[in-house]
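Participant: only geometry, no sequence info:
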């Protein structure tokens, strides 16, 4: 068993606290969030043809870009945005940390991008492994050796949607906390899966260890924001949240 230092405990504590704060921010007005994400439908006739001409990878990226605008709106009071060019879709400074929040979208018929795992790129994590050999560009701390040192914390909002006959229906939204790089002694390689881009990404396989191991009661690193009535939780994350 890895040595558990007070520093590691504190990092995981703030990971959990920030997860709860993010969840509160987006869940306090669920209808507002869903209305925003569905606002694209009001003008669909004016963008759908251009959207359909793009390849599938570009379509998923474009869908995510639209969702990002809604979350920027919802997170207007969460923290101070930071303009650093290396980081996630949304990047904020709070009193305790610099917080990266990335929007990940996946089609329901492509479970390789959900089902208890989520793809993470080198600009979206500080978690790394000597054995797995992939690059990460985020630090464990910003300004590590300075008085204004702050943690670097990373999260994903995973949106699963279904497309049929030019209709796009959101089926599930989950919030996921990615372990900080300092927590590798706790989570190891068990949570690392094959990435989309060799040496520059990995899949965070949270289903293999979905809890905060050092927090009393071991709360989940995953929180359900929305799940359509015709789906079960295990259809999306491969297990049931208690």
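Facilitator: Nice, thanks for sending it over. For clarity, every value in this text was computed on a predicted model and none was experimentally measured.

Participant: Only C-alpha atoms from now on, for both contacts and neighbour counts.
Facilitator: Noted.

Participant: Surely residue 125 is in contact with residue 137?
Facilitator: Yes - between residue 125 and residue 137 a contact is recorded at 7.1 Å, counting by C-alpha atoms under 8 Å.

Participant: Which one's more surrounded, these two?
Facilitator: Using other C-alpha atoms under 10 Å, the more surrounded residue of residue 125 and residue 137 is residue 125, with 27 against 16.

Participant: Comparison target below:
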């Protein structure tokens, strides 16, 4: 989904993860080139050692609309974790990926090489807050967390549980 507000263009992507693929959401999430503006370098583990690979997104950091008008490009991901056997929802989150203009601050902490060349993952657990705010706020909002889920799953999703608990009953 993509829409315009007064001072930004907002991209929102919905990602669903089944519990049998829970590793796809515990520390990072796959992001496509058309879902973000964060140009950067990824460290890739190979048989020959670690090499660096450039990642170039398709979205601009700012959209130009008219002569003197610029609007920032914002990228958000709604993630839903569910049990594939009974479709019970275990966790729903809203995650904000940094705009590419912030590459000088966040550097290579944002990106992780994907399984295929040119693909990337957003390592939200490496930068869980908006660090440049006077009072850093969480980059991840946990909308729902099922406290009654299986202990193994709860352990795998402990990053989200910690945020959920810190948010209170919101």
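Facilitator: Nice, thanks for sending it over. In this text, all values refer to a predicted model and were calculated from it rather than measured experimentally.

Participant: Which residue numbers in the first structure does stretch 8-23 of the second structure align to?
Facilitator: Stretch 8-23 of the second structure corresponds to residues 97-112 in the first structure, going by TM-score structural alignment.

Participant: Regarding the first structure, what is its longest strand?
Facilitator: strand 150-164 (DSSP state E).

Participant: List the buried residues of the helix or strand that that one is followed by.
Facilitator: Counting by DSSP states H and E, the element after strand 150-164 of the first structure in chain order, helix or strand, is strand 167-178. Neighbour counts over strand 167-178 of the first structure (16 or more other C-alpha atoms under 10 Å) mark 169-178 as buried.

Participant: how about the strands in the second structure?
Facilitator: Counting by DSSP E, the strands of the second structure are 2-5, 8-18, 29-31, 40-46, 49-55, 62-64, 70-82, 89-97, 111-113, 120-122, 140-145.

Participant: mind putting these in TSV, distance to residue 155 of the second structure included?
Facilitator: Below are these laid out as TSV (distance: least, C-alpha to C-alpha, whole Å):
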stretch	distance to residue 155 of the second structure
strand 2-5	34
strand 8-18	16
strand 29-31	18
strand 40-46	26
strand 49-55	30
strand 62-64	39
strand 70-82	14
strand 89-97	13
strand 111-113	22
strand 120-122	21
strand 140-145	13
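
Participant: Residue 129 of the second structure: which of these is closest?
Facilitator: Residue 129 of the second structure sits nearest to strand 140-145 of all these, at 7.6 Å, using C-alpha to C-alpha.

Participant: so how far is the closest one from its chain's centroid?
Facilitator: Between the centre of strand 140-145 of the second structure and the centre of its chain there are 13 Å (C-alpha atoms, centre = their mean, to the nearest Å).

Participant: against the first structure, where does it fall?
Facilitator: By TM-score structural alignment, strand 140-145 of the second structure lines up with residues 222-227 in the first structure.

Participant: My guess is residue 136 of the first structure contacts residue 123. True?
Facilitator: Yes - with contact defined as C-alpha under 8 Å, residue 136 of the first structure reaches residue 123; the gap is 6.4 Å.

Participant: do you know how far the residue mapped onto residue 37 of the second structure from the first structure is from residue 91 of the first structure?
Facilitator: When the first structure is aligned by TM-score structural alignment, residue 37 of the second structure is paired with residue 126. Plainly put, residue 126 of the first structure is 14 Å away from residue 91 of the first structure if you go by C-alpha to C-alpha, to the nearest Å.

Participant: How about residue 67 of the first structure: what's its closest non-neighbour residue?
Facilitator: Leaving out its chain neighbours, the residue that sits closest to residue 67 of the first structure by C-alpha to C-alpha, 6 or more residues apart in numbering is residue 37, at 6.0 Å.

Participant: Which residues lie in contact with the one you found in this structure?
Facilitator: 66-67, 70 (C-alpha atoms under 8 Å, 6 or more residues apart in numbering).

Participant: try residue 4 of the second structure
Facilitator: Applying C-alpha under 8 Å, 6+ apart, the residues near residue 4 of the second structure are residue 10.

Participant: how near is it to residue 86 of the second structure?
Facilitator: Residue 4 of the second structure is 37 Å from residue 86 of the second structure, by C-alpha to C-alpha.

Participant: Residue 100 of the second structure too?
Facilitator: 39 Å.

Participant: Good, we can wrap up now.
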